[in-house]
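[1] Pasting the sequence and the predicted model now:
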Amino acid sequence: MPEVTGPYDPGTPCWIDLMVPDQQAGLDFYRDLFGWQAEIGPDEYGGYSVCLQKGKPVAGLMKTQAQEGQPTPPTAWTTYFSVLDADDTAAKVAANGGTVIMPAMDVMTLGRMFVAADPQGAVFGVWEPRDFKGAEIVNEHGALVWNQLHSPDPKASGAFYSAVLGVTAGPMPEMPEFTGFQVNGRTIGGVQGMENLPPNTPPHWLISFAVDDTDSIVDAVVHAGGNVLAPPFDMDKVGRMAVVQDPQGAVFSVVAPLSS
């Protein structure tokens, strides 16, 4: 479903955004890589940029800002999950061993949000939609296609997100060897261990963008000053994938999905 016209089911990833030290450089990089259209936002929105693909919102990007008394956040993509009640969800985070990093707050009339870390340390966001529901294009070139949690304890992570977001954790119907998160019977993300990742890699949610040609995108990342963490490879039943890092350090994955 490339175009999203209605609200997201609760528990479904609905938005992604990135905080970077140099906002304009970030906008230029993703414009050249994916074709996004965006500019630095107005002051009343803290300069937040809504990036568009085909005129529809697909991601957010803003300048790194430290909360009072908090260290400067790392340059990293954040996945936001749609919920019915942000405050109730924040209480569930705390009750199930997670940590609320940025307390629930209203974003104008657009919605209510907070940022948290699960018990293993992976950071995620929560979005209670009002005027703004989330990304309006997914699963096509330059748009979000998958969210993968890397956790040292996938079973515990599955229990946490089930309790907090109401998702179901279990084998993916299409790939039973992997653990997925399901909402109303539809797989909306996955979780896997960290044994194959480099030492000292922290638990995290990895965002994947759909692309038409993985190899050419990787070449473009390198040409722009980024890094390749996992060179292009073919993944059975999924497509051709790669993991890369933008010039400011944000890690993400790209995948050219297999034709259905």
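    Sure thing, it's come through. Numbers count the residues shown, from 1 in each chain.

[2] contacts and neighbour counts: CA atoms only from here.
    Fine.

[3] For the nearest residue to residue 215 once chain neighbours are set aside, the count of nearby residues, please.
    Closest residue to residue 215 apart from its sequence neighbours, by C-alpha to C-alpha, 6 or more residues apart in numbering: residue 232 at 6.4 Å. Residue 232 has 19 neighbouring residues, counting by other C-alpha atoms under 10 Å.

[4] For residue 232, pull up the helix or strand it's in.
    Counting by DSSP states H and E, the element that carries residue 232 is strand 227-235.

[5] The closest residue to residue 37 other than its chain neighbours - how many residues pack around it?
    Nearest residue to residue 37, sequence neighbours excluded (C-alpha to C-alpha, 6+ apart): residue 52, at 5.0 Å. Under the neighbour criterion other C-alpha under 10 Å, residue 52 is assigned a count of 22.

[6] can I assume residue 26 is in contact with residue 20?
    Yes. Counting by C-alpha atoms under 8 Å, residue 26 does reach residue 20; the two are 6.8 Å apart.

[7] that older thread, for the strand holding residue 232, buried residues please.
    Under the neighbour-count criterion of 16 or more other C-alpha atoms under 10 Å, strand 227-235 has 227, 228, 232 buried.

[8] name the helices or strands packed onto that strand?
    On a contact count with 3 or more C-alpha pairs under 8 Å, 6 or more residues apart in numbering; DSSP states H and E, strand 227-235 meets helix 214-223, strand 239-245.

[9] Determine the three-state secondary structure at the closest residue in space to residue 116 that isn't next to it in sequence.
    Here the nearest residue to residue 116 in space, its sequence neighbours aside, is residue 100; by C-alpha to C-alpha, 6+ apart that works out to 4.2 Å. Here residue 100 is strand, with the state taken from DSSP: H, G, I helix; E, B strand; the rest coil.

[10] let's bring in a second one:
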Amino acid sequence: MPVRESYAEGAPSWVDLSTADVEGAMAFYSALFGWSWEQNETGESGSYYYVASLNGHAAAGLHHQHQEQVDMGVLPTWNLHLNVADVDATMRKVEANGGSVLAPAFDVMDAGRLGVAAEPSGAVVCFWQAGARIGAGVVDEPGAYCWADLVTPDPKGAVEFFTEVVGMGHGTHEMPGLGLVDFLKVGDDDVAAIVLPPTEGIPPHWQTNFTVADCDATSAQIKELGGAIIVEPFDIPPGRLAVATDPSGGEFAIIELAEMH
């Protein structure tokens, strides 16, 4: 199992779901990925944060969506967190490089320190300065996070932003059907792709990808559990991919990695 004990600057270190239906989401993702849940105090009365574990290691988080977002019809969202050594300094860099600070850095009990921002085109990203919690303890395993795609109409602007703010590198790869695609790198590793919106009207956002052992079987299971498949399974160079929504409409992707076979 690919267990993690630390993350480099700029590396994706955590994902969590903001949803109005916490109980429904916990039931859905437990059945789908084999997660178990732990309830954590947030320091606010009646407010909790839930941590999903996979084989004893933290895999993802879950929290209540703000009521104003629910009232506005905002769908549940998987949020990507990038690891940083100094989140306060990072938030200053966000503003200096054309991004927007949505939530200034604040302490999350003893777990760490969090800031929420939007890159210049509007895709929301979280920056995490680890304390007692580094982020995910397991990745690249069936049921765990493995990859992120930034959907934006301005790949060049996104590359410049993340290079300046968290020191990410940049590379390109030829992808079937997509042409030359930009990738964000941490050290020598590709950690995220930057892709254009497939159709008009799709706002900039991050797509969270989870590893599965069998993409087609998991797609069928998603439907049985009340979710939906919005992009049916198809082959890509790393394996086989599908895009889904949970029963409340939260979008995520699943990928069966060829190297696992």
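    Alright, I've got the coordinates. In this text the structure is predicted, and so the values were computed from the model without any measurement.

[11] And the TM-score between these chains?
    A TM-score of 0.92 describes the superposed chains when it is computed by TM-score structural alignment, normalised by the length of structure 1; 255 aligned residues with a C-alpha RMSD of 2.3 Å.

[12] tilt between the strand holding residue 232 of structure 1 and helix 214-223?
    Using axes from the mean of the first three to the mean of the last three C-alpha atoms, to 10 degrees, the inter-axis angle of strand 227-235 of structure 1 relative to helix 214-223 is 170 degrees.

[13] Strands along the stretch 51-200 of structure 1, start to end?
    Taking DSSP state E, counting those that start in this stretch, the strands of the stretch 51-200 of structure 1 run over residues 56-63, 77-82, 99-107, 111-117, 123-129, 144-150, 168-171, 179-183, 186-192.

[14] ok, the residue nearest to residue 12 of structure 2 when sequence neighbours are not counted - contacts?
    The shortest distance from residue 12 of structure 2 to any non-neighbouring residue, by C-alpha to C-alpha, 6+ apart, is to residue 82 (4.4 Å). Going by C-alpha atoms under 8 Å, 6 or more residues apart in numbering, residue 82 of structure 2 touches 9, 10, 11, 12, 13, 14, 125, 126, 127, 128.

[15] if we can go back for a sec, what number of residues lie near the residue nearest to residue 116 of structure 1?
    Residue 100 of structure 1, neighbours per other C-alpha under 10 Å, totals 19.

[16] For the residue nearest to residue 37 of structure 1, what is the corresponding residue in structure 2?
    Correspondence of residue 52 of structure 1 to structure 2, assessed by TM-score structural alignment: residue 53.

[17] Please identify the helix or strand for residue 43 of structure 2.
    Under the criterion of DSSP H and E, residue 43 of structure 2 resides outside all helices and strands.

[18] That one touches residue 107, doesn't it?
    No. Here residue 43 of structure 2 lies out of contact with residue 107, judged by C-alpha under 8 Å, at a distance of 10.2 Å.

[19] where do the contact lists of the two overlap?
    Common neighbours of residue 43 of structure 2 and residue 107 (C-alpha under 8 Å, 6+ apart) do not exist.

[20] can you tell me how far residue 138 of structure 2 sits from residue 2 of structure 2?
    6 Å (C-alpha to C-alpha, to the nearest Å).

[21] quick one: which of the two has more around it?
    Legend: neighbour count by other C-alpha under 10 Å for residue 138 of structure 2 and residue 2, higher for residue 138 (26 against 9).

[22] Contacts only, for the spatially closest residue to that one that is not a sequence neighbour.
    Among residues not flanking residue 138 of structure 2 along the chain, residue 3 sits closest, at 4.5 Å (C-alpha to C-alpha, 6+ apart). By C-alpha under 8 Å, 6+ apart, residue 3 of structure 2 lies in contact with 57, 137, 138, 139.

[23] how about those residues, which pair is most distant?
    57 and 139 (9.5 Å; C-alpha to C-alpha).

[24] more neighbours, these two?
    Taking neighbours as other C-alpha under 10 Å, residue 57 of structure 2 and residue 139 compare with residue 139 leading, 24 against 18.

[25] What lines up with residue 193 of structure 1 in structure 2?
    Residue correspondence to structure 2 (TM-score structural alignment): residue 193 of structure 1 is matched to residue 196.

[26] what's the spacing between the most centrally placed residue in structure 1 and residue 59 of structure 1?
    Centroid check for structure 1 by C-alpha atoms, centre = their mean gives residue 79 as the closest residue, at 3.0 Å. With distances taken as C-alpha to C-alpha, residue 79 of structure 1 is found 10 Å from residue 59 of structure 1.

[27] Quick check: neighbours shared by those two?
    Shared contacts of residue 79 of structure 1 and residue 59, defined by C-alpha under 8 Å, 6+ apart, are found at 15, 16, 17.
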